[in-house]
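> Task: produce atomic coordinates for the following.
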Amino acid sequence: MPELLFPFDDVERYPESTKEPASQRLDWKNWLEAQKQFEALTNEGGRIGKGNELLVNEKDVFDMTALQLDEYMDWYEKSWLDVRTSHPLAEMFPAGRTGIEVEPQPISATENQSALEQKLDKVMGALKPRKALSEEEIEGREDDILRPGELYQRYRSESDLPETARAFYEAASKIVGLSLHRLVRTVFETERRLDQWLDDKRRMEYHGEYPETDAGTSVFGVGEDDEEMSELEYLDDRDFSAPEDDDGS
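Have a look, this model is predicted:
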């Protein structure tokens, strides 16, 4: 996930080398402004907007303009229909536009690319370097040095999302075709499973065998009836040393 390298919080984390992707600091407020400008450009003239086609339902059709209907049908044809056919009557029932077209036209691929490039230029131009600290440089220091991905904040529901995180998840949900609620939950459960995998891997390396899977574990590695998790959890900087034996040794 991008927020592992570019978290939404202001906690200072130091990469080991300037060659790491996390050696750059992303300004999420700047990204949010660029995202709003991008959406304004792609929605200009009453358009549905890039990525919003997946959110259209049967009730929306009754309130859509002629331009929006054309835009939606163009997207649907391009995304879902295979118009290749050798049937002799196919030409009598064309799938594409015919006759007089509605003005203004839906945003073209060139216009969309231009809007996307403007967004990227604004975001990439605001990247700032993050100080790197090697293992030798932090050796012997009393203060805790966090690495990228450590003390990583996780969001269980959309109500937990701060403004920039919500905008990011909303943009991602349009691309993958999931509701915001479903995307947040899926990411949360996937992170839980990865967390469990790391725990299991440590036990395997220490004991030399794979641990048994607990009964009642879901496909994401989380019990289906597990409602005891906090509303906001963190992937802490975990201790990867060998676990203690039962006698405390």
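> all contacts plus neighbour counts: C-alpha atoms, from now on.
OK.
> so what does the longest helix along the chain touch, helix or strand wise?
Longest helix in the chain, counting residues (DSSP state H): helix 180-207. If contacts are counted by 3 or more Cα pairs under 8 Å, 6 or more residues apart in numbering; DSSP states H and E, helix 180-207 sits against strand 152-155, helix 163-176.
> Alongside the first, I'd like the structure of this one:
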Amino acid sequence: MAPTKYHKFRSGERCDECGARQWYAQDALRYCRNGHRLEGFAEHEADEDNFGTQGKVSRKKKEKRQKVAVKLSGDEGRELYLEVLQLILVKQVRWLVIEKEFPDDFEEIVRALWSLRVRSLPVRGSGNEEEGRGGREESQPLFSSMGEGTGSESEELGLSDATTATWAPDAGKRWKLPKLIDTLALCYLGCLVRRLPASMAEFCGWAQRGEIDFLAAFNGIPRNVRDRLPAEYHRALQVRDHIPPGRLQAAVQDLVIAYKVNFETVFPPLNYVPILVRFITELTLPIEVYMAVKCMTEILKTDYSYHTGGKTIRTMDNPEVLLVSLIVVSAKLLYPLDGIERPPRSHEDPRSLKMDWAKWQEVMQDDTAGTSSNLQRGEEYKVGPEDVLTMEKTKLDDFMDWFEKMWIADGDAKTDERIREPFENQKRPTLPNQESNGDGGSERIRNRYEAMNSSLQVVEPVPDPEELENGKKEKQDRDFCPVWRTEEDLPDAAKVFYGKAASTAAVTLNTLIKGTTQVENRLAVWCNQRVKRERDKGKGKAVLMDDDSD
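Here you go, the predicted structure:
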């Protein structure tokens, strides 16, 4: 008779009656070592140690769990938003220094401006909000993580009015949270401090073409930072597909006034001469316009500084708006846009040359259309649904490249795959980089002037008639210049010229019309004062007036 084979109970099991930990099998039944029958146990053909190991084992694959980041709120969310803006500003400054060869100290200047901008915000967690208004005396690291928040809510992200009254200390106003447009505005203010001849139109062009980090800046933010950023700040960082004309000018004006009120900071005047030359050449105007603008600058006694005094800011108080307004008024006086002949009085009169505005429109239109089959960079946002259906293949490829670069983020990889799938395995040649300046821009401007110079005509002078019996001269038609106050008043040639000038300066047409009207009013006042002064001198009166330049 074979010896009894004992087996161990499984971990945690034993005989209910005696507590024995071993059992044996007999007649398809199981008993403990002491002979007590075990209920619920049955004999198995396979060895107990090999039980459950027969056959192929399949396991359900566990789904990968995605970690959901906790959204920050309150002061922590606002602090993270400021750090994101700071990161974007750092990228913009580095691009200007590396790609546009701005001086090395430009970064230090923008650092200081950013430090002042966020230092005026209330300290996070402080009970006294007034400490945020320049009340902190301790120094803070520049371009570092500022431990400051604001008491402002998301609805206060809007732009404040560009008036000194709204920023008066007794009005209880406090700096709002900076917006994404303020990063470009700070870079522009850095150019003012450094006296760099960079215009707002250039900044808008760099941003529109995707060269400087702005329109798609939200896509460049690290994913873990975006996940923790509150939704209202997502909306603040996701801008439209272009910068509206005049938007950057308003942001710069607002910052200039705020720096003056809070820190008594006054920015240098605009380095206007290089910008003036650039505007004139972009508009393909004769060199006589440059001399006329310089004369009017002396008459108006302006140095192209930002105005920070008074309760309101006029349109012409913006230096670049004033500059382009003087260009338009000068061209309007020298080369009439209303079709009325105004012959010169002598050969020295700047009006000795007659400009063919019809030829000018033709040259500018041909230049805008271009001979290239590629889509003009910076104007991709103008493409509409109806244009896509009739667009050439090359231009459609350019638009899709721009769309992928600017608006397809790395948030959902499946979305990217679905968008790219119809265009995979399609090769296209490398396209030349279209720039608005450089050798290509110089060649374009040269071709314009060659076409325009051939159309200029010399006008024979017509002297003034003899004086009347009372010694007065009869006013001639050439002594009057029409004033157009609305877009509807503009003749056809003037409407095209005004529109092109407004586009060159990145302002709206209505803004330019207001600026030119204000300049013309100032010039009319100066002319009246000059006539009155000469009349009073003829009567032997001593007149105490400002020494106006002739």
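> about what we covered before: could you point out which element follows the longest helix of the first structure?
Sequence-wise, the next helix or strand downstream of helix 180-207 of the first structure (DSSP states H and E) is strand 232-235.
> That following strand - contacts with which helices or strands?
When contacts are defined as 3+ Cα pairs under 8 Å, 6+ apart, strand 232-235 of the first structure packs onto strand 152-155.
> rerun that using 10 Å as the cut-off
Using 3 or more Cα pairs under 10 Å, 6 or more residues apart in numbering; DSSP states H and E, the elements in contact with strand 232-235 of the first structure are strand 152-155, helix 180-207.
> Report the mean distance between the first one and its aligned residues in the second structure.
Yep, that's strand 152-155 of the first structure we're talking about. Using mean Cα distance after the TM-score superposition for the first structure, strand 152-155 of the first structure ends up 1.1 Å from its aligned counterpart in the second structure, as a mean over the superposed pairs.
> tell me, that strand lands on which residues of the second structure?
With TM-score structural alignment applied, strand 152-155 of the first structure matches the range 481-484 in the second structure.
> coming back round to it: looking at the helices and strands packed on helix 180-207 of the first structure, which is nearest to Lys131 of the first structure?
When these are ranked by proximity to Lys131 of the first structure, the top entry is strand 152-155, at 18.6 Å, counting by Cα to Cα.
> Distance from that closest one to the middle of the chain?
Distance, stretch centre to chain centre, for strand 152-155 of the first structure: 13 Å (Cα atoms, centre = their mean, to the nearest Å).
> For it, name the packing helices and strands.
Using 3+ Cα pairs under 10 Å, 6+ apart: strand 152-155 of the first structure touches helix 2-5, helix 180-207, strand 232-235.
> Name the surrounding residues that touch that strand.
Strand 152-155 of the first structure is touched from outside by 3-5, 7-9, 11, 160-162, 165, 184-185, 187-189, 191-192, 230-237, with contacts defined as Cα atoms under 10 Å, 6 or more residues apart in numbering.
> and if you look at stretch 338-356 of the second structure?
So stretch 338-356 of the second structure is contacted by 285-286, 288-289, 291-292, 331-337, 357, 452-464, 476-482, 490-494 (Cα under 10 Å, 6+ apart).
> what about 6 Å?
With contact meaning Cα atoms under 6 Å, 6 or more residues apart in numbering, stretch 338-356 of the second structure is reached by 334-335, 456-459, 461-463, 478.
> Which pair of those residues spans the longest distance?
Put simply, by Cα to Cα the two of the contacts of stretch 338-356 of the second structure set farthest apart are Leu456 and Pro463, 21.7 Å from each other.
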